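**Student:** I would like to see how this sequence folds:
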Amino acid sequence: MTATLPTVPPPPRRRRNARPAWEEQPGVVGQSAKGGVLAVVVLAVLVPMWVVLVTSISSQETINAAGGLVVVPREIDLSAYRTIFSGGQISQALWISTLVTGVGTAVSLVVTVLAAYGLSRPGTVGHRGLLFYFLLTFLVYPGLVPSYLVVTGIGLKDSLWALILPTALNVFNFVVMRAFFQNIPGELLDSARVDGAGEFRILWRIVLPLSKAVIAVVGLFYAVGYWNVWFNALLYIDDNEKFPIQRVLQSFILAGQTPQTSGATVGVTMPPTLAIKMAVVVVTVAPIALVYPFVQRHFTRGVIIGAIKG
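**Tutor:** Below you'll find the predicted structure:
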């Protein structure tokens, strides 16, 4: 007679969202407090955006009745946006910001990718010296006056390149991308070299397709920086026709200047000045707000994985 062993039931599967055994269940007070804090944060972000948007599409009568910023819309008036896109200084500033953002992001990505890939491979010429030179800028910053003298000394004063070249390489983005490249298995690159591929072909065919996440994140960082360029424009740009949108927005809101419109709007009733200011704010914020959701899914993989190695 054979003895039968008792069957042990398999351990219950843990649900994906189940809490670990050492973590206590949340209480009603804790859950309510978290929900309340989250609601306050969401309102603190959405309410100002709502007020700016509503004010930008309000008429002069509505703004006068509200005493300034409008919270509850009454009638929709798009004359402020028609004024912005009808030509003049604001349209020119939008074109300048778009041009600087596109060219600057492309230049920065090329420089960052080449520098990060070259310094991520051990044994490259001047590896330690160049890496120390890059990382030294985390501790030592040249200062405003030397930077201004360098930019003006090489002839970039009042040029759009003054908004691009001084910030073409961000060391933080370089460190993140270099760490990401270091995570790529060296055996994969060695096998490509055995097959006769050069370094540029390896970078183009193997490394870049595997690095879409970090490139998307770093590209967004650069694009936001170039789109929001203001201080460099204040320092290096004197020609009003070369002002980016952030510089024009600063002149409208802080300096209280009135927008310069094209000749087609002469004799036409101008929309409220406050509505134009808020419309410029909306146009300034909208591009980044629209692009961010498409890149958000790459943030965890691109930044956190790229920051594992330093």
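**Student:** every contact and neighbour count from this point should use C-alpha atoms.
**Tutor:** Will do.
**Student:** for the helix or strand that contains Asn232, the distance to its chain's centre please.
**Tutor:** Using DSSP states H and E, Asn232 falls within helix 231-236. Remark: helix 231-236 is offset 19 Å from the chain centroid, using Cα atoms, centre = their mean, to the nearest Å.
**Student:** for the next helix or strand after that helix, packing partners?
**Tutor:** With elements assigned by DSSP H and E, the helix or strand that comes after helix 231-236 is helix 245-253. In terms of contacts (3 or more Cα pairs under 8 Å, 6 or more residues apart in numbering; DSSP states H and E), helix 245-253 is packed against helix 89-120, helix 273-295.
**Student:** pull out the buried residues from the helix holding Asn232.
**Tutor:** By neighbour count with 16 or more other Cα atoms under 10 Å, helix 231-236 contains the buried residues 233, 236.
**Student:** what about Ile164, distance to Leu109?
**Tutor:** Relative to Leu109, Ile164 is positioned 12 Å away (Cα to Cα, to the nearest Å).
**Student:** and if you look at Leu169?
**Tutor:** 8 Å.
**Student:** just Leu165 next, same as before
**Tutor:** 12 Å.
**Student:** who has more neighbours, the two?
**Tutor:** Leu109 (21 against 14; other Cα atoms under 10 Å).
**Student:** give me every residue that touches that one.
**Tutor:** For Leu109, the contact set (Cα atoms under 8 Å, 6 or more residues apart in numbering) comprises 215, 218-219.
**Student:** and this one, so I can compare the two:
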Amino acid sequence: MKKKNTDWGDLLFRSMNAAVLGLLALLTCFPFYYVLIVSLTDPAEFLQKRWVLWPDQWSLDSYRYLLSAKAFVRSIGNSAFLAVVGTACSLTVTSALAYALSRRRMRGRRQVQLMVLLTILFSPGMIPAYMLVRQLGLLNSMGSIIIPTLANGWSVLLMKAFFDSLPSELDESASIDGSNELRTWLSIILPLSLPALAAFGLFYAVGYWNQFFSALLYINDAKKWPIQVLLQNMLLSASNTELDANDVSTQPPPSEMLKMAAIIIATVPIVIVYPFLQKHFAKGAMVGSIKG
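**Tutor:** Next up, the predicted model:
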């Protein structure tokens, strides 16, 4: 009898747990669903109802208008450039520095590692960072976003821990075969580090794609704005003037629909990239946590 009551109690708990988690999932997903539905609604129907959960007529007018506006397409290109070039540069610098710190025969290794650790514990602040970017002549350039964030101290230390977990015999055998440090890093270490590179690459790519504050601080030229800055200006504006309506020849949809479509376009690239890195991501996310 006791076992039967226990079974019923366990079933009740599981049912309530599933119901609560399902409700939370619906509440979390509903804003994304609503944004997508509004962006795909016919403009005339949206102006008539203003609140649409399932449109009677579907339309891609908002997407056509956005993709025909030079300012919007240009901002997408700027964000893509940051995500691709910035991620490649950051992965190169991070992995190279982490590999150097993992070599025990490197002179001054502890001092350099302490300097990397200090960047995690202490931040220079916004004003010194702006002064540095200005002194380097990087204002109003993509370099103002990429160069100051080339390497993240936390990522360097985690990747160093991953390199520490690799068998030291790899370096020894490569050295016996006449390989130098650069060739060992490129030909042996990096191919074995794909899970770590995929994980950190995804983190860097998302960070560069979502660059907002740095771009707002360092870039004054609207033609060099990434998508997030343009989207912020669109969301704050009551109209679609940020898109430079002279660039398009069609009648613009309501500004609310354009904002929803812009949010979808800004989100989709990262959603598309993630499945290709998923097989490496779970393993790479644990990088450095277990040393065997």
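**Student:** for the contacts of Leu109 of structure 1, which one is nearest Phe181 of structure 1?
**Tutor:** Comparing the contacts of Leu109 of structure 1 against Phe181 of structure 1 with Cα to Cα places Ile215 closest, at 10.8 Å.
**Student:** aligned partner of that closest one in structure 2?
**Tutor:** Using TM-score structural alignment as the criterion, Ile215 of structure 1 maps onto Leu197 of structure 2.
**Student:** stretch 109-122 of structure 2 aligns to what range in structure 1?
**Tutor:** Stretch 109-122 of structure 2 covers residues 127-140 of structure 1 once aligned (TM-score structural alignment).
**Student:** next, the buried residues of the matching stretch.
**Tutor:** Buried-residue list, stretch 127-140 of structure 1, by 16+ other Cα under 10 Å: Phe134.
**Student:** likewise stretch 47-64 of structure 1?
**Tutor:** Buried-residue list, stretch 47-64 of structure 1, by 16+ other Cα under 10 Å: 49, 51-60, 62-63.
**Student:** same thing with stretch 195-213 of structure 1?
**Tutor:** Neighbour-count burial for stretch 195-213 of structure 1 [16+ other Cα under 10 Å]: 202-203, 207-208, 211, 213.
**Student:** which ones among these lie within strands?
**Tutor:** Residues from the buried residues of stretch 195-213 of structure 1 lying in strands, with DSSP state E as the criterion: none.
**Student:** among these, which one lies nearest to Ala233 of structure 1?
**Tutor:** Of all the buried residues of stretch 195-213 of structure 1, Ala213 has the smallest distance to Ala233 of structure 1: 30.6 Å, by Cα to Cα.
**Student:** look up how far Tyr222 of structure 1 lies from that closest one.
**Tutor:** Relative to Tyr222 of structure 1, and taking Cα to Cα, Ala213 of structure 1 is found at 14 Å.
**Student:** one step back: residues in contact with the helix holding Asn232 of structure 1?
**Tutor:** Against helix 231-236 of structure 1 from outside (Cα under 8 Å, 6+ apart): 148, 152, 156-159, 162-163, 243-244, 247.
**Student:** where is the longest helix in structure 2?
**Tutor:** helix 2-39 (DSSP state H).
**Student:** centre of the chain to it, how far?
**Tutor:** The answer for helix 2-39 of structure 2 is 29 Å, by Cα atoms, centre = their mean.
**Student:** the next helix or strand after that helix vs structure 1, average offset?
**Tutor:** Downstream of helix 2-39 of structure 2, the first helix or strand assigned by DSSP H and E is helix 43-49. Compared with structure 1 after fitting, helix 43-49 of structure 2 has a mean deviation of 2.6 Å; criterion: mean Cα distance after the TM-score superposition for structure 1.
**Student:** what range in structure 1 matches helix 43-49 of structure 2?
**Tutor:** In the comparison with structure 1, helix 43-49 of structure 2 aligns to the range 60-66 (TM-score structural alignment).
**Student:** now swap in stretch 80-88 of structure 2 and tell me
**Tutor:** By TM-score structural alignment, stretch 80-88 of structure 2 lines up with residues 98-106 in structure 1.
**Student:** so which bits of that stretch are buried?
**Tutor:** 98-101, 104-106.
**Student:** check the mean deviation of that stretch from structure 2.
**Tutor:** In the superposition against structure 2, stretch 98-106 of structure 1 averages 0.7 Å from its aligned positions (mean Cα distance after the TM-score superposition for structure 1).
**Student:** from the rest of the structure, what touches that stretch?
**Tutor:** If you take Cα under 8 Å, 6+ apart as the criterion, stretch 98-106 of structure 1 is touched by 160, 163-165, 168, 219, 222-224, 226-227.
**Student:** again with stretch 227-236 of structure 2
**Tutor:** Applying Cα under 8 Å, 6+ apart, the external contacts of stretch 227-236 of structure 2 come out as 72, 75-76, 78-79, 209-212, 215-216, 240-242, 259, 262-263, 266.
**Student:** go again with 6 Å.
**Tutor:** 75-76, 79, 212 (Cα atoms under 6 Å, 6 or more residues apart in numbering).
**Student:** Throw those into TSV and include neighbour count, thanks.
**Tutor:** Listed next are the contacts of stretch 227-236 of structure 2 as TSV, based on neighbours: other Cα atoms under 10 Å:
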residue	neighbour count
Ser75	21
Ile76	21
Ser79	25
Phe212	19
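**Student:** re earlier: over which residues of structure 2 does the helix holding Asn232 of structure 1 lie when aligned?
**Tutor:** Against structure 2, helix 231-236 of structure 1 falls on residues 213-218 (TM-score structural alignment).
**Student:** same deal with stretch 29-41 of structure 1?
**Tutor:** Alignment of stretch 29-41 of structure 1 against structure 2: residues 12-24, by TM-score structural alignment.
**Student:** for stretch 165-184 of structure 1, same thing?
**Tutor:** Under TM-score structural alignment, stretch 165-184 of structure 1 corresponds to residues 147-166 of structure 2.
**Student:** what sits up against that stretch?
**Tutor:** By Cα under 6 Å, 6+ apart, the surrounding residues in contact with stretch 147-166 of structure 2 are 90, 94, 98, 102, 116, 120, 287-288, 291.
**Student:** with stretch 46-59 of structure 1 instead?
**Tutor:** Against stretch 46-59 of structure 1 from outside (Cα under 6 Å, 6+ apart): 69-71, 76-78, 275, 278-279.
**Student:** for Ile288 of structure 1, see how far away the residue sitting nearest the centre point of structure 1 is.
**Tutor:** Geometric centre of structure 1, nearest residue: Val224, 3.1 Å, by Cα atoms, centre = their mean. According to Cα to Cα, Val224 of structure 1 stands 7 Å off from Ile288 of structure 1.
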